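Enquirer: Model the following, please.
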Amino acid sequence: MVGKVKVMLPVLLCVSVMTLSGCGSKKQTDQALQTEKKGDAMGTEESLDSKSLGIGEGRTTEGMLPVYFDFDSSDIRKDQVARIQVNAEFINTNQKGYEVRIEGNTDPRGTNEYNMALGERRALSAKKYLMNLGVDEAKLTTVSYGEERLLLQGNDEMSWAQDRRDDFVVVQ
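Expert: Next comes the predicted model:
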C-alpha cells in the first residue's frame, strides 16, 4: 500500500500543476475586458455651484432629525415629538419647490414582509404627525425600506434601536 502511495503522489502532483497553470490566453482575456471609449459624456452636466443639502444624523438631510421608534411600534414616542416639530418647522420655512421623502426603517428582526409593512406604518405615522403640525401633504412622500438600509450591523439592542427610525430626505 505504501508503494502505491509513492507512485500516486507524483502523478497527482503533476496533474494538479497542469490543472492550475491552465492554457488560457492573456491576450484574449485583456481584449474581452477592454471597454469601448466614446467621446460623449453620459447624462447632463450639473453646475458645481449648485446648493448641496448634506446628510445629518442617520440618512436624514441636514437641518432635520430622524425619528426613532420602539420595538414593533409605529407610534411617535413622547421623547421624539421635539424632533418631529423641528422637521415640521424646517419643511415649512426652508423648502420651497422641494419635497421631503419620509423613509421608514426597521431593525432586522422579523420577516422581510412584516418589516416592509412596519416601515410603511412608521413613515405614514410621521407624515400624519407632520400634517397635523401644518405641513402641506403635497410636500411629503413616504417609502418603506424595512430592514434593507441598516445604519448599524450589530446584533444588540443599541444597534437595533438606531435602525428603528424614519429618515427625512429632501428630494426635488
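Enquirer: from here on, contacts and neighbour counts on C-alpha atoms
Expert: Noted.
Enquirer: can you list contacts of stretch 129-140?
Expert: I84, Q85, N87, A88, I91, N92, Y98, E99, V100, R101, I102, K127 (C-alpha atoms under 8 Å, 6 or more residues apart in numbering).
Enquirer: Second chain to compare with the first, below:
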Amino acid sequence: MSSKKMLNFVMLAFLALGVSLTGCSKKAADTTSQVTGTEGAGASEPLETEDSGIMEGRTSGPMVPVYFEFDSSSITGEQVQRIETNADFIKKNPDLKIRIEGNCDPRGTQEYNIALGERRAQSAKTYLINLGVNSNQLTTVSFGEEKLLLFGHDEISWAQNRRDDFVIVK
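Expert: Okay, the predicted model is just below:
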C-alpha cells in the first residue's frame, strides 16, 4: 500500500472514530419551565409536569400520544384505540389534570403550525369528552413546530412530530 493510501486510510479511521465517540448528548427535559401556552380565549397555565415517567413522545405514561396525518387534525384508524386508552386512564384517575399538547412537523409557516397544533389538541379534547372524560380535567396548548422530537427531513421524522401528547400536570 502506498504511503498516500495509508495516510488516507488512517485519516478516515480517525474521522470515523471521532464521529462515533462524540455523538450528540441527550439533554435533560426541563420540567420547571414557566412558559405558558394558549387555550381558548388566551387563558394560560404553568407548564410544569408531574414526574410520571415518559413512555413515548412527551406523553406521561401509561397514556400514549395520538398521531396525525399530514395537514390533518382528524383522529382516525389505529389512533382511535390510542385515544380510547387515554380516556380509560383519565376516567379511572379523576383527580388528575391532563394537558393535551398539539404538535406539528416543521413544514408550513409558524402561524399555520400553531393553528394546526391547536386544532389537533382541541380535536383530542373533544374526542375525550365524547368518551366520558370530565372536561375540567383537560386543558390544551399548541406548540406548533416548537417541540420537535426528531429533527430529520424525512417522512419518519415528520410523522413522529405530528402528534398530540398527553401530559399529567401538577
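Enquirer: Overlay them and tell me the TM-score.
Expert: The TM-score (TM-score structural alignment, normalised by the length of the second structure) is 0.69; 121 aligned residues with a C-alpha RMSD of 1.1 Å.
Enquirer: quick revisit: is it possible to export the contacts of stretch 129-140 of the first structure to JSON lines including neighbour count, secondary structure and distance to Q28 of the first structure?
Expert: What follows is these, written out as JSON lines (neighbours: other C-alpha atoms under 10 Å; DSSP: H, G, I helix; E, B strand; the rest coil; distance: C-alpha to C-alpha, whole Å):
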{"residue": "I84", "neighbour count": "22", "secondary structure": "helix", "distance to Q28 of the first structure": "59"}
{"residue": "Q85", "neighbour count": "16", "secondary structure": "helix", "distance to Q28 of the first structure": "62"}
{"residue": "N87", "neighbour count": "21", "secondary structure": "helix", "distance to Q28 of the first structure": "57"}
{"residue": "A88", "neighbour count": "21", "secondary structure": "helix", "distance to Q28 of the first structure": "60"}
{"residue": "I91", "neighbour count": "23", "secondary structure": "helix", "distance to Q28 of the first structure": "57"}
{"residue": "N92", "neighbour count": "14", "secondary structure": "helix", "distance to Q28 of the first structure": "60"}
{"residue": "Y98", "neighbour count": "14", "secondary structure": "coil", "distance to Q28 of the first structure": "51"}
{"residue": "E99", "neighbour count": "19", "secondary structure": "strand", "distance to Q28 of the first structure": "51"}
{"residue": "V100", "neighbour count": "21", "secondary structure": "strand", "distance to Q28 of the first structure": "50"}
{"residue": "R101", "neighbour count": "21", "secondary structure": "strand", "distance to Q28 of the first structure": "48"}
{"residue": "I102", "neighbour count": "25", "secondary structure": "strand", "distance to Q28 of the first structure": "50"}
{"residue": "K127", "neighbour count": "24", "secondary structure": "helix", "distance to Q28 of the first structure": "57"}
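Enquirer: Quick one: those residues as TSV, columns for distance to M158 of the first structure too.
Expert: Converted to TSV, the contacts of stretch 129-140 of the first structure look like this (distance: C-alpha to C-alpha, whole Å):
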residue	distance to M158 of the first structure
I84	21
Q85	25
N87	24
A88	27
I91	29
N92	32
Y98	33
E99	31
V100	27
R101	25
I102	23
K127	26
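Enquirer: and of the residues you listed, the nearest to D166 of the first structure?
Expert: For D166 of the first structure, the closest of those turns out to be I102, at 6.3 Å, with distances computed as C-alpha to C-alpha.
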